[in-house]
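Chemist: sequence-free structure coming up:
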C-alpha cells in the first residue's frame, strides 16, 4: 500500500472533497484524485462515491478513514524524516500548558528549547482545561495530576503545597483540648471551605500539626495569593514552586509542608509508538531542564 496515497485519501475525507483538500494542502486536485484512485485499485474496493457536487465515503472508505486518519500524519512525518535521512527535530510544535506553568516557567524554558532546537517553531498556549490533542491539533500537553487517558509521557516535577505566612504573623499555638481551636487569618481560593483544618508536616522535625484557617481574603490566582501573603494579608497554602524565592529571601516563612501528596506535573503526548523527533526532543528537554535546575531539586524533596 502506498502510504502517501493513504495520506491523500484521508486528506480528502477530512475536508469533504477534492477541491477543498487541494486548497488546504496546495496539491493539485488531479493529483489527489489519481492517488485515491490508485489506492482503490490496490485495495480492490471503492473508497469514495463521487457525485457531480457531493462526495461520500463508502462503507469501506469510512472504516479505512476511522482506523488510519488519526495516525497517518505521524506516519507521513516519520517517512519524511527517514527518507531525508535526518530524523532531527523540525517544524511547528503546538503545546498546551496550565496557566500557572505559563506564568512561572514557560518563558525561560521556551527560550532554552529554542536555543537547543532552532529548527522547531514552538507554539504554546495556556489553558487549565484538559484539551483534546487530536481535535485541537496539539502535539504535547503539560498537565498537573492528569486523569487516566490514552496519553503517554513522563512526570517531570512533584510539587508539594506549603503553608506560608508573613514573618510578622504569629504562628498559632496548639489549642487546648477543652477550648476552641486557635484560628488565623488566611488567604484562600474562592469556593474552598475554611471549616476544615490544614494538616502540615514540619520540614525539620517531621512532626505533624494542624492549623485552622479563617478566610479574610479569597483570590483565584496562586500568584496573587502569594503576593497578598507577602503583603501581610494572612497565611496561605500555595505550591512550593512559587514560594521558594520568597522563603529564601525571608519575605515568607514556612509553617510546614502539606500532609497531602505532592502534585505531579506531566508532559504528555498521544502516540505510544510513533513519536516524532520534535515531540521526543521536547519531552526529553523538559525533563532534563527541570532535573538540572538546582531550585527544582529543592522543590521535589520529601
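Modeler: Right, received. Where do you want to start? Since we're looking at a predicted model, the values are computed, not measured. Numbering: from 1, shown residues only.

Chemist: can we go C-alpha only for contacts and neighbour counts from here?
Modeler: Noted.

Chemist: any idea how far the longest helix along the chain is from the middle of the chain?
Modeler: Counting residues, the longest helix found in the chain (DSSP state H) is helix 59-84. Relative to its chain's centre, helix 59-84 lies at 25 Å (C-alpha atoms, centre = their mean, to the nearest Å).

Chemist: in the helix or strand following that helix, what counts as buried?
Modeler: Counting by DSSP states H and E, the next helix or strand C-terminal to helix 59-84 is strand 91-97. By neighbour count on 16 or more other C-alpha atoms under 10 Å, the buried set for strand 91-97 is 93, 94, 95, 96, 97.

Chemist: same question for stretch 282-289.
Modeler: Neighbour counts over stretch 282-289 (16+ other C-alpha under 10 Å) mark 282, 283, 285, 286, 287 as buried.

Chemist: from those residues, which ones fall inside helices?
Modeler: 282, 283, 285, 286, 287.

Chemist: report the contact partners of the last one.
Modeler: Neighbour list for residue 287: 154, 155, 156 [criterion: C-alpha atoms under 8 Å, 6 or more residues apart in numbering].

Chemist: just among these, which is most surrounded?
Modeler: Across the contacts of residue 287, neighbour numbers were computed from other C-alpha atoms under 10 Å; residue 156 holds the maximum, 21 neighbours.

Chemist: for that residue, helix, strand, or coil?
Modeler: Under DSSP: H, G, I helix; E, B strand; the rest coil, residue 156 falls in the strand class.

Chemist: following the lengthiest strand in the chain, which helix or strand comes up?
Modeler: The residue-count maximum for a strand in the chain (DSSP state E) belongs to strand 208-218. Next helix or strand after strand 208-218 toward the C-terminus (DSSP H and E): helix 222-230.

Chemist: need the strands for the protein, in chain order.
Modeler: 48-50, 55-57, 91-97, 120-126, 140-144, 152-159, 161-165, 183-188, 198-201, 208-218, 236-239, 253-258, 263-269.

Chemist: let's have those strands in JSON lines, adding distance to residue 76.
Modeler: Shown next, in JSON lines, are the strands of the chain (distance: least, C-alpha to C-alpha, whole Å):
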{"stretch": "strand 48-50", "distance to residue 76": "22"}
{"stretch": "strand 55-57", "distance to residue 76": "22"}
{"stretch": "strand 91-97", "distance to residue 76": "14"}
{"stretch": "strand 120-126", "distance to residue 76": "18"}
{"stretch": "strand 140-144", "distance to residue 76": "18"}
{"stretch": "strand 152-159", "distance to residue 76": "21"}
{"stretch": "strand 161-165", "distance to residue 76": "44"}
{"stretch": "strand 183-188", "distance to residue 76": "49"}
{"stretch": "strand 198-201", "distance to residue 76": "52"}
{"stretch": "strand 208-218", "distance to residue 76": "50"}
{"stretch": "strand 236-239", "distance to residue 76": "42"}
{"stretch": "strand 253-258", "distance to residue 76": "48"}
{"stretch": "strand 263-269", "distance to residue 76": "17"}
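
Chemist: comparison target, given below:
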C-alpha cells in the first residue's frame, strides 16, 4: 500500500476516533481503512490503535506517530496546492455550513458572484441553527456567530453584529414603550431558544451592566420566525441587526432602549487546520472578508439604531 495514503487515512481515523467515520469522509470502505492502518502497524512493528467494540484509543506510540503523520500529510498537501496554484485557478467542491437566517439573507446572495469569479469551484451550502462538528460531518467551513469555544479549528473574523431590542408600532401603541431594561419584565418578550441564556437579556450603559429576566408566550429556535411574530405585533424581540436591520430602516420595527447596548458578537469563518492550505477555501474566506468585512452595520436602519444606543 502507498505509505503516504496510509498515513493520511490513519490521521483521519485518529481525528474522528472512528473507522467508519473516516471511511465516509475519505470515500473508502471501512475494511479499506482498516487495512491501511494495519499495514502501518505491520511496517512499524507496533500497535497504533487499541480497538474495542465500543471505542478506539491511540496507544502512546500511536499518539506520537499521529502528530508526525499529520505534519507530513499537511506539508505534502500544501506543496501540491502551491504548485497547482501557479498554473490553475481554485477548483473543487466546498461544503459549507451557516445559521439559517444569516445564510439565507447574507451568505446565499454572495454565492453567485463567487462562483462566477471561480467557475472551477462547486459549493454545497447546508443551513441549520444547530452546532455541527466540521470534521465528523465533513464540512470544509462554517460561519459562526458569537464567542468561539476553544478548539483546534482555525478562525478568521469576518464582521460583527449586535442585537437590538425592537417591536412594531402597533405593539408599542397597545402595550407601551419600555424606557428602562427593567420594564421588559412587564412585556411580552419573544425568545430565541438556542441562546445560552434564553430567559435573560443583558444590556450595558457605560460601565453599568444589567441582566433582565424576561418572559413571553413564544419561544422559537429561528430568528426569522421571531422577526415575523414581531412584525405582526405579538411582542418585543432582541435580534441581531443583520436580521431586523431593513425593518428598522423602513420603520416596520422601532428600536427600543436607545441609551442601552447589548454585547457585540463577532462573526467568524471557522475551518479545520488540514483545510487551511486549500486554494478553494482560501479564495472563499478572502471573498467573505472582502464582502462582509467592509460593512458599516447591516443597513442604514441598523447604523442609526446603533448611533442612538451609543
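Modeler: In hand now; what should we look at? Remember, predicted model here, so these are calculated numbers, not experimental data.

Chemist: how about the strands of structure 1, which one is nearest residue 16 of structure 1?
Modeler: strand 55-57 (6.6 Å; C-alpha to C-alpha).

Chemist: report all helices and strands that that closest one contacts.
Modeler: Packed against strand 55-57 of structure 1 by the contact rule (3 or more C-alpha pairs under 8 Å, 6 or more residues apart in numbering; DSSP states H and E) you find strand 48-50.

Chemist: tell me which residues are up against stretch 169-176 of structure 2.
Modeler: Residues contacting stretch 169-176 of structure 2 (C-alpha under 8 Å, 6+ apart): 187, 233, 234, 235, 252, 253, 254.

Chemist: which PyMOL command selects the buried ones in these?
Modeler: Of the contacts of stretch 169-176 of structure 2, the buried ones can be selected in PyMOL as follows, counting by 16+ other C-alpha under 10 Å:
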select buried, resi 187+233+234+235+252+253+254
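
Chemist: returning to that earlier point: check the ones in helices among the buried residues of stretch 282-289 of structure 1 and tell me the two furthest apart.
Modeler: Longest span within those, C-alpha to C-alpha: 282 and 287, 8.6 Å.

Chemist: check contacts around the alignment partner in structure 1 of residue 263 of structure 2.
Modeler: The equivalent of residue 263 of structure 2 in structure 1 is residue 261 (alignment by TM-score structural alignment). By C-alpha under 8 Å, 6+ apart, the contact list for residue 261 of structure 1 reads residue 160.

Chemist: so what's residue 119 of structure 1 closest to, chain neighbours aside?
Modeler: residue 90 (4.7 Å; C-alpha to C-alpha, 6 or more residues apart in numbering).

Chemist: check contacts around that neighbour.
Modeler: Contacts of residue 90 of structure 1 by C-alpha under 8 Å, 6+ apart are 117, 119, 120, 121, 277, 278.

Chemist: identify the farthest-apart pair in these.
Modeler: The largest separation in these, counting by C-alpha to C-alpha, is between 121 and 277 at 13.1 Å.

Chemist: let me have the ones in helices among the buried residues of stretch 282-289 of structure 1 in a markdown table, adding distance to residue 78 of structure 1 as columns.
Modeler: As requested, those are arranged in a markdown table below (distance: C-alpha to C-alpha, whole Å):
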| residue | distance to residue 78 of structure 1 |
| --- | --- |
| 282 | 16 |
| 283 | 17 |
| 285 | 20 |
| 286 | 22 |
| 287 | 23 |
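
Chemist: nearest to residue 102 of structure 1 among the residues you listed?
Modeler: The shortest approach to residue 102 of structure 1 among these belongs to residue 286, at 13.4 Å (C-alpha to C-alpha).

Chemist: the closest one maps to what in structure 2?
Modeler: Checking TM-score structural alignment: residue 286 of structure 1 goes with residue 288.

Chemist: how about residue 159 of structure 1?
Modeler: Going residue by residue (TM-score structural alignment), residue 159 of structure 1 aligns to residue 161.

Chemist: which residue packs closest to that match, ignoring adjacent ones?
Modeler: Residue 161 of structure 2 sits nearest to residue 265 (C-alpha to C-alpha, 6+ apart), 5.3 Å away.

Chemist: residues contacting the one you found?
Modeler: Counting by C-alpha under 8 Å, 6+ apart, residue 265 of structure 2 has contacts 145, 146, 147, 160, 161, 162.

Chemist: state the distance from the third one to residue 160 of structure 2.
Modeler: The spacing between residue 147 of structure 2 and residue 160 of structure 2, counted by C-alpha to C-alpha, to the nearest Å, is 11 Å.

Chemist: which neighbours do the two share?
Modeler: With C-alpha under 8 Å, 6+ apart as the test, residue 147 of structure 2 and residue 160 both reach 265, 266.

Chemist: these two: which is more packed in?
Modeler: residue 160 (21 against 11).

Chemist: could you check how far the more buried one is from residue 139 of structure 2?
Modeler: Residue 160 of structure 2 is 23 Å from residue 139 of structure 2, by C-alpha to C-alpha.

Chemist: and residue 177 of structure 2, by the same measure?
Modeler: With C-alpha to C-alpha as the criterion, residue 177 of structure 2 and residue 139 of structure 2 are 45 Å apart.

Chemist: neighbour count for the two, which is higher?
Modeler: residue 139 (21 against 17).

Chemist: contact partners for that one?
Modeler: So, once contact is read as C-alpha under 8 Å, 6+ apart, residue 139 of structure 2 ends up touching 94, 95, 96, 97.

Chemist: same check, this time on residue 290 of structure 1
Modeler: 156, 157, 296, 297.

Chemist: can you tell me which two in these are farthest apart?
Modeler: 156 and 297 (11.1 Å).

Chemist: common neighbours of the two, please.
Modeler: With C-alpha under 8 Å, 6+ apart, residue 156 of structure 1 and residue 297 have common neighbours 290, 291.

Chemist: returning to that earlier point: residue contacts, the match of residue 159 of structure 1?
Modeler: Contacts of residue 161 of structure 2 (C-alpha under 8 Å, 6+ apart): 240, 241, 242, 264, 265, 266, 267, 297.

Chemist: can you list those in CSV and add distance to residue 63 of structure 2?
Modeler: CSV is the format used below for the contacts of residue 161 of structure 2 (distance: C-alpha to C-alpha, whole Å):
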residue, distance to residue 63 of structure 2
240, 43
241, 45
242, 44
264, 40
265, 36
266, 34
267, 34
297, 46
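
Chemist: of all these, which comes closest to residue 6 of structure 2?
Modeler: residue 267 (36.8 Å).

Chemist: check contacts around the closest residue to that closest one other than its chain neighbours.
Modeler: Spatial nearest neighbour of residue 267 of structure 2, excluding adjacent residues (C-alpha to C-alpha, 6+ apart): residue 145 at 4.5 Å. Shown in contact with residue 145 of structure 2 (C-alpha under 8 Å, 6+ apart): 265, 266, 267, 268.
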